[in-house]
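1. I'll drop the sequence and a predicted model, then ask my questions.
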Amino acid sequence: MHETTSMGLGHAVALLAAMVVAATLFRRFGLGAVLGYLAAGLLIGPSALGVVDDPQSVLHVAEFGVVMFLFIIGLEMRPARLWSLRKEIFGLGAVQVLACALLLTGIALLAGLAWYAALIAGFGFALSSTAIVMQLLQERNENTEPGGQRVVSILLFEDLAIVPLLALVAVLAGAYGSAVETGYPIWMTIGLAIAAVALVYVAGRWIVNPFFRLLARYGGREVMTMGALFVVLGAAYAMNLGGLSMAMGAFLAGVLLSESTFRHQLEADVEPFRGLLLGLFFLSVGMSLDLRVVVADWAWVLGGLAAFMTAKMVAVYAVARIRQKHGEGLLRAALMGEGGEFAFVLYSTAFAAGLFDARTAAILSAVVILSMALTPLRVMLADRLRPNEALSPDDADGVDRAKDLRERVLIIGFGRFAQVVSQPLLARDVDVSIIDTDVEMIQAAGNFGFKVFYGDGSRLDVLRASGAENAETVLVCVDKPEVADRIVELVKAEFPLTKLFVRAFDRGHSLRLVEAGVEYQLRETFESALVFGHQVLIDLGFSDEEARETIEDVRRRDEERFTLQLSGGLQAGRSLMRGNIATPRPAPYVKPRREGRALNEEAAEALEDEDEREKAGA
């Protein structure tokens, strides 16, 4: 064995370089940052290049990334919201963990492990990776969706389950292994856990808010940041002393502070540390994979990986299908088909207690790490296989398909934009037909006096059924530019006499729509942004006339730039944009003021000419 070296500045530079390069490359190719960190960790770890030969030292620090991640998740979870999930946490979570553990234990028994070792192996792999699953949910913006909330609930139960599982290891060690003399009795372990939860609850409810008010009044920004870290790490430490997971302590602290007036400040202070340390955690997991074990026992490692991962995905899917649809079950199985961080804790404790031998512990740890590394790939495959399970219009009350509609105006897409657009038309008694594909929105619109038909405007048969051929004007108000482009293409090709008014996503989309020949297009935020800017100028002390002149100047410049871009591309007309880069002397803005700054060279030359004239006059 080679000796481990202490971590130095060179190691820190190597770790940061690996994280930056891996995250950028893997996101560029749509594989996600998590897989990039794991791959980079494997590359620079002791099994490959050996840049870092002691991944455990990195892992001990990086675990705080998981802690801070759970704290931020807790800040988003109000106590009432958490209470509403109690059935999912203790019901769904318990069912999934037990189902997975029983199936995995059976496989471990077939592999030849003793029943107590098989039980620990099964329960260890039954606990999913909180860090990986939560990170992927956040990247997909699904952590607040109903399906994502169910996944979070299961993960919370798994965090709680580590306490009885560690107690189980202690009991089994006394009978079949070498009991640890320093271990607490079970009643004391449970008592310490309850005391730790009570301590965090009391502190979060009655101490932390006054504490932060004091810091906000007498301390600086850096003191507030230190206070935030103190709260997170203090809660994690209290839970750790009680035998619970540090992540659970941080999560509970976040929940208790979710209604605090300092919630946003805390989140902003902790977020930079969370991102860096969480990336470091994934990196250290990749470094922990011992390729020598994989090579020496490749059949056991790959066979165990395939058997454990498949069995767990089957169990997770089966539990999900009790109440949820196929698509959610498939995604949950992909997200939670791996072992997690707690498996390392459980397996190392079992090894220290004599319930595992070194080879078994190494093989099981390798299986867990490889399963974690495959999580992003499983999710990508699940996304390809998942069907579109939006609520069917045939199964929803008050929803009719578009058929034989013949109104003067057809509105495609009835989101916030179209809802406002419809008001002046309805005020003048213009006959309109409205279609959309969101069944829940259609039902909600019916409660406000709108008759919206179900129909996909990007399909020619639906356009015909919706009366696009006979309509005077079609308003394309969908929020996805590629869908809008498809609708424009169909209407122009099949109904060339119908006028097209289209909601544009951005400037590039506007240019495409003009080139496609639509009668009118409007960037969805342009006019509202001008009205907003007009009001800001008024509030800053400019007169209403000055504000109007300024807004008209902005509008004129934008129109000129847009015209130039139609022939010269997006980079054309850049000189017509104003920026905030400081110049030696500000360019004229609106007479008689000179507060604005222009980017074009002509304004700078005009100022120089003016200076020369002033000098000549003097």
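-> Yep, it's here. Numbering: from 1, shown residues only.
2. Going by C-alpha atoms from here, please, whenever you check contacts or count neighbours.
-> Noted.
3. Give me the secondary structure label for the closest residue to A173 other than its chain neighbours.
-> In this structure, A173 finds its nearest non-sequential neighbour in A179, 4.8 Å apart by C-alpha to C-alpha, 6 or more residues apart in numbering. What DSSP: H, G, I helix; E, B strand; the rest coil gives for A179 is coil.
4. now S433
-> strand.
5. Okay, one more to line up with it:
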Amino acid sequence: MAADGVPPFLHEAIVLLTATVVAVPIAKRLGLGSVVGYLAAGVVLGPFGFKLIEAGKDVLHVAELGVVLLLFVIGLELDPKKLWRMKRDIFGLGTAQVVLTGLTFFGVASLAGLSTGAALVAGFGMALSSTAFALQILQERGQLSSAYGQRAFGILLLQDIAIVPLLAMVSILAPGEAGEGGPGILAETAKTLGAVAAVILAGRYLASPLFLFLAGSRAREVMLTAALLVALGSADLMHTVGLSMAMGAFLAGVLLAESSFKHTLEADIEPFRSLLMGLFFIAVGMSLDFSVLRNHLAEVLAGVVVVMLIKGAYLWGLTRVSGSSNSDALRVAVTLPQGGEFAFVLFTAAIGSRVLDYQHANILNAIVIISMLMTPLACLGLDAVAGRMKARGSDSPAIETFEEAMPTVLVIGFGRFGMMVAQILTSEGLEITAIDNRPDRIAYARKLGYKVYYGDATRADVLAAAGAGKAALIAMCIENDRVMGKSIELIREGFPKALLFCRATDRAHALALTKQGVDYQIRETFESSVAFGKAALERLGIPQDRIAQVEEDVRRRDQERLDMEMTDGPFAGTDRLHGITPRRSAAADEDDKPGPSA
């Protein structure tokens, strides 16, 4: 039978894809964001919903790779210097949030009747927020690079690091198990440090040369395979020594943040990240046990309210004390009040170690999932309050929005022309990003001190990753007319707000660019020829005022000819080529002077 040859999980894949294309657009149309759509789809499909997919945990294991790729992409956007500047937020603000929130929740859990060990696990598990959830919200809103978005990311990063000592705490709390002695601890520490060192060395000294070699093949699928290999290989190495897979991928991304290939890597990874992240949220929705929710509805709802209010209050207070405005503190508080995916990991480990019983773990898991569902609503609530106050003309510092407005320029093509353009722009202090598709040019430009990235200008995802959406001006310095034409179409369609300045290789190209409606185009051969001719006239003894007249006349006639060619074809206006008035002699000029009056 034909059915015998059906690949495994085909039915489940079709169900998941169908649910996604139905639920996500509806959620976004309602203003709830794609995450709520994914969660709702999971709830409906899962074993506690319509039971269309039974293996929710199996889906979750695969979908966790989405979190890994998300952290890899985030790492690509943070070079080591920027990460070092965030150390106060990561180790100061993040540590204070985890410790204070965890101890408070420990007290609440103890009052609720949990044993000391179970209360510690529950308290610190609930102190962790969802990295995947919060970053997805920040990215959808375009606020990951804002001041409050960076502070929120610093807190999330520390929470991801904190899962390692928390898992060690579960082992210590396990009844009837003696911890290993000093030699065992030293061996584990050495193994962990060795894995971190291996990722750092490979990312610093091996990854860039590898991508440089592969870029010469011009095979996109090979570059994509290498990108996945670096991200997943680093994650697996960290997981082998007991660290978070997401942390391994993040570290690899940070080490490649200064690489020439960061924008191409980001564009190649993004489709996989988006697909797996959606699958991750669907799997989280599937894990919501309605029997637990029905039997312990009061405890779950009370837990959601307590977790979100206490965590939100701590987040607001700590960010305010550490220097954030009231507006940014509120936004951090409504972005990170939910429980996180690492809580599932912690609770599962606690069940296996007999620190936490299955029933309490299920109640805690339900609180985490419901708090995730409530987070977009909290964000919408803050937006609604902000909108009302703005409509009333109220300038409340508590709701004031913040946007960065620094002009940037994207230079596409870094040959001799693009390099000179970059030199002029950077001399004025403007921030530029440059991309080129020739590894030899990139290597040469880097030796001269320019940061140039590998990228294909005919790919919209690469242009977006390189910052075309934020650029005030895009300078097209490409030598290939066909490539430039395709790139212009993508820019006009996807990034219409950017000014588009183009280098024209010849007259026909200049006409084509004019028809495409670019904001400015220049023929490099024309300008260099004019400069060459002016220098020749000067060395031949022609006066400067006459040279200026000649230049003005040549430019005027050339523009007239271009205007005629736009409507009448490439050979129109040839009579404008030689129309300059001959230079008159000094004697003739004297004859034209008026004589004495009679």
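-> On my side now, so go ahead. None of the values given here were measured: they were computed from a predicted structure.
6. count of neighbours near L39 of structure 2?
-> 29 (other C-alpha atoms under 10 Å).
7. distance of it from T375 of structure 2?
-> To T375 of structure 2, L39 of structure 2 is 12 Å away according to C-alpha to C-alpha, to the nearest Å.
8. my guess is the residue nearest to A173 of structure 1 meets A353, correct?
-> Yes. Using C-alpha atoms under 8 Å, A179 of structure 1 is in contact with A353, at 5.9 Å.
9. what residues do the two have in common as contacts?
-> Counting by C-alpha atoms under 8 Å, 6 or more residues apart in numbering, the common neighbours of A179 of structure 1 and A353 are A170, A173.
10. need the contact list for V59 of structure 2.
-> Per C-alpha under 8 Å, 6+ apart, neighbours of V59 of structure 2: L279, F280, A283.
11. who's in contact with the residue nearest to A173 of structure 1?
-> By C-alpha under 8 Å, 6+ apart, the contact list for A179 of structure 1 reads A170, V171, A173, A353.
12. Centroid-nearest residue for structure 1?
-> Centroid-nearest residue in structure 1, with C-alpha atoms, centre = their mean: Q138, separated by 1.9 Å.
13. tell me which element that one is part of?
-> Assigned by DSSP states H and E, Q138 of structure 1 belongs to helix 130-139.
14. elements contacting the next helix or strand after that helix?
-> Downstream of helix 130-139 of structure 1, the first helix or strand assigned by DSSP H and E is helix 146-176. In terms of contacts (3 or more C-alpha pairs under 8 Å, 6 or more residues apart in numbering; DSSP states H and E), helix 146-176 of structure 1 is packed against helix 93-110, helix 115-126, helix 130-139, helix 186-202, helix 246-256, helix 341-352.
15. All the helices of the stretch 401-550 of structure 2, in order from the start?
-> In the stretch 401-550 of structure 2, the helices defined using DSSP state H, counting those that start in this stretch lie at 416-427, 439-447, 460-465, 481-494, 507-516, 524-539, 544-568.
16. so where in structure 1 does the first one end up aligned?
-> When you say that, I think you mean helix 416-427 of structure 2. Using TM-score structural alignment, helix 416-427 of structure 2 lines up with nothing in structure 1.
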